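Novice: any chance you can model this:
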Amino acid sequence: MNNNVLPVLIVGIVLLNLEACYGQLQVGFYEGQCGNQDVESIVNSVVTGSFASDRSIVAALLRMQFHDCFVSGCDASLLIDGDSSEKKAGANLSVRGFELIDEAKTAVEQACPGIVSCSDIIIMATRDAVTLRGGSGARYEVETGRRDGLISEKANVDLPGPQTSVSDAIDRFSRKGLDATDMVILLGGHTVGVTHCDFFEDRLWDFDGTGSADPSMDPDLVETLKLKCPQDTNNESVEVDLDQNSSSSNIVDNSFYQEIRSSRGILEIDQNLALDPSTTDDVATLANDGSIFLNLFGESMVKLGQVGVLTGTDGQIRLRCNSVNAN
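Specialist: You can find the predicted model right below:
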């Protein structure tokens, strides 16, 4: 990404024909399929009600969509119960928001049984949550028309971790049809949410076996975090904001990029986005312009939602999102 290209990208977003289809996905897929009920409004009502009592649901749903789409595609396989299902993988044990998806599914089933997929509900609910925490400028149109997958295997879960290198992350995203800029933008979802000490405490106490802190982290932040994450202590339950700007840590905006440019990234992969030559220009551009971030974040979320989708007769419409046998 460079400053000369970005204006063209933004114009492209503005001029995008929102009825364009990718495969059989399209904006407004459910229009006219649910009697006089609007499917997206039903889901929005559930998300708004949940948000009123739990604003952290925004980060939870962003994580859910990423963890679902990045494994076997956006097929709601993450929602399926089972001893060896994706839910049981270590990376997914702290994923939450399942109750909200179930509530939304119940509501749409009452309005029009057997029409709306669980995978589409994840996509719609995440968009609505982002809008609630990012304002009208964060709203993006979502494509729908997915069907739900039939397979959910813990062994298939191989998500990028907090110590993944930038080059490896770019490679992993490219295998999903997402480029390096999409990767930088989607990791910007860390503008909301928290992590736990055990995912980064090596950066405070023994980075790369040196017995010292990661030199790329702001020394004042290191000392602050050492108080929260004492060495040789069980810190698994201690939460730390991924965006260290306390006035913005629960808002979908570009503050995350400003923080990592100031050496205040929490996860190693986040901090390295600002340092790696292949991504540092992207980070600078996004840090300097919040409107560009919101526009491109919506575009990249739509691209993420296109990964590995099932349409037509390839999948099913589940009656209950946690079971492939309920159709």
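
Novice: use CA for all of it now, contacts and neighbours both
Specialist: OK.

Novice: so who does residue 194 touch?
Specialist: By C-alpha atoms under 8 Å, 6 or more residues apart in numbering, residue 194 lies in contact with 239, 240, 241, 242.

Novice: would you state the strands of the stretch 51-200 of the chain in chain order?
Specialist: Taking DSSP state E, counting those that start in this stretch as the test, the strands found in the stretch 51-200 of the chain are 143-144, 194-196.

Novice: got a markdown table for those, with distance to residue 115 too?
Specialist: A markdown table is the format used below for the strands of the stretch 51-200 of the chain (distance: least, C-alpha to C-alpha, whole Å):
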| stretch | distance to residue 115 |
| --- | --- |
| strand 143-144 | 12 |
| strand 194-196 | 35 |
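
Novice: next, the structure of the following sequence, for comparison with the previous one:
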Amino acid sequence: MDSASFFPNIIAAISVILLLSNTACEAQLSTTFYGNSCPNALATIRTSIRQAVSRERRMAASIIRLHFHDCFVQGCDASILLDETPSIQTEKTASPNNNSARGYGVIEAAKREVEKICPGVVSCADILAVAARDASAAVGGPSWNVKLGRRDSTTLIFFVINSFLKNADLPRPDSDLRRLISSFDNKGLSATDMVALSGSHTIGQSQCFLFQERIYSNGTNIDPGFASTRRHQCPSNSGNTNLAPLDLVTPNSFDNNYFKNLMQRKGHLPSDQVLFSGGPTDSIVFEYSRNPKTFLSDFANAMIKMGDIEPLTG
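Specialist: This next block holds a predicted model:
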């Protein structure tokens, strides 16, 4: 088949696939989806995730990020878990995830435990959503009722569409505020949801190359002492993959110090500091910095909304 006829046929195939998948998505997710088919699924996942986070506190941030990256590309369908093949590049090796996203083994371990009690019942997409909730709770963050009933991505939908779109929707660490707001709005998430979800950077670490330009810029929107400290950890001519905690004060606890850091111009990534830089999200950052309960509540609600992004159901 020549290229002139190949691409119209592919577009037609994609249209049919999307129509069928959207029809399936009309079914509703439910917090009691596995109540009869696998009543011990959630307890089993929780035990597995708590053990993983107990072994390594940083894993909590990695699992939450894994769920975020899954949902923002093609919806919450576990497509980020799919392995590479000789002919197909998957989300795992896309630039935002390659040598960066972690936690795959933790999700696989949780899946193995669930399979022991309910073979073939609980989807990987649901396990990842529940794991993000349990990871948050394990480090002092909020918990919430996870809506369930997602199906995992099928190879045809994933391989055809993802090869074109896998990088397009994920916010970049150097994004300006306008682009961030637009990216989240495209997923049905408000500016408040965006700031709340960004608060997950109160835990976890970042590789130096993602913020080196910021700490060496001598700009006015960064605290000089903070920049100096970070330069020691991230030399300009080396150390691109060195790690630095996103929250200087309590890097292993889910709290509101992230927002206090932003108000002191100690935001790590450029996309962090733009949330408090004279723009429309300043008031949200200020509110979260003084009212941790509001932040935790809004974060939980935003995670529920994010879990509703284009799920495959039915």
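
Novice: overlay them and tell me the TM-score.
Specialist: Superposed pair, TM-score by TM-score structural alignment, normalised by the length of structure 2: 0.86. Supporting alignment: 279 aligned residues with a C-alpha RMSD of 1.5 Å.

Novice: just the strands of the stretch 51-200 of structure 1: most buried one?
Specialist: A comparison of these by mean neighbour count, using mean count of other C-alpha atoms under 10 Å, puts strand 143-144 on top with a mean of 26.

Novice: what range in structure 2 matches that one?
Specialist: Alignment note (TM-score structural alignment): strand 143-144 of structure 1 is matched to residues 147-148 of structure 2.

Novice: about what we covered before: for residue 95 of structure 1, find the nearest of the strands of the stretch 51-200 of structure 1.
Specialist: For the strands of the stretch 51-200 of structure 1, the distance to residue 95 of structure 1 is smallest for strand 194-196, at 11.8 Å, taking C-alpha to C-alpha.

Novice: residues in structure 2 aligned with the closest one?
Specialist: Using TM-score structural alignment, strand 194-196 of structure 1 pairs with 205-207 in structure 2.

Novice: mean deviation of the matching stretch from structure 1?
Specialist: Superposing on structure 1 and averaging over aligned pairs (mean C-alpha distance after the TM-score superposition for structure 1), stretch 205-207 of structure 2 comes out at 0.9 Å.

Novice: tell me the spacing between the aligned residue in structure 1 for residue 282 of structure 2 and residue 203 of structure 1.
Specialist: Mapped onto structure 1 by TM-score structural alignment, residue 282 of structure 2 lines up with residue 280. Computed as C-alpha to C-alpha, to the nearest Å, the residue 280 of structure 1 to residue 203 of structure 1 distance reads 21 Å.

Novice: and residue 45 of structure 1, by the same measure?
Specialist: For residue 45 of structure 1, the distance to residue 203 of structure 1 - C-alpha to C-alpha - is 41 Å.

Novice: for residue 34 of structure 1, same thing?
Specialist: According to C-alpha to C-alpha, residue 34 of structure 1 stands 52 Å off from residue 203 of structure 1.

Novice: who has more neighbours out of the two?
Specialist: Between residue 34 of structure 1 and residue 203, residue 203 has the larger neighbour count (other C-alpha atoms under 10 Å), namely 23 against 16.

Novice: so for that one, what's the nearest residue that isn't a sequence neighbour?
Specialist: In this structure, residue 203 of structure 1 finds its nearest non-sequential neighbour in residue 214, 4.8 Å apart by C-alpha to C-alpha, 6 or more residues apart in numbering.

Novice: pretty sure the one you found is touching residue 200, no?
Specialist: No - using C-alpha atoms under 8 Å, residue 214 of structure 1 makes no contact with residue 200, being 10.0 Å away.
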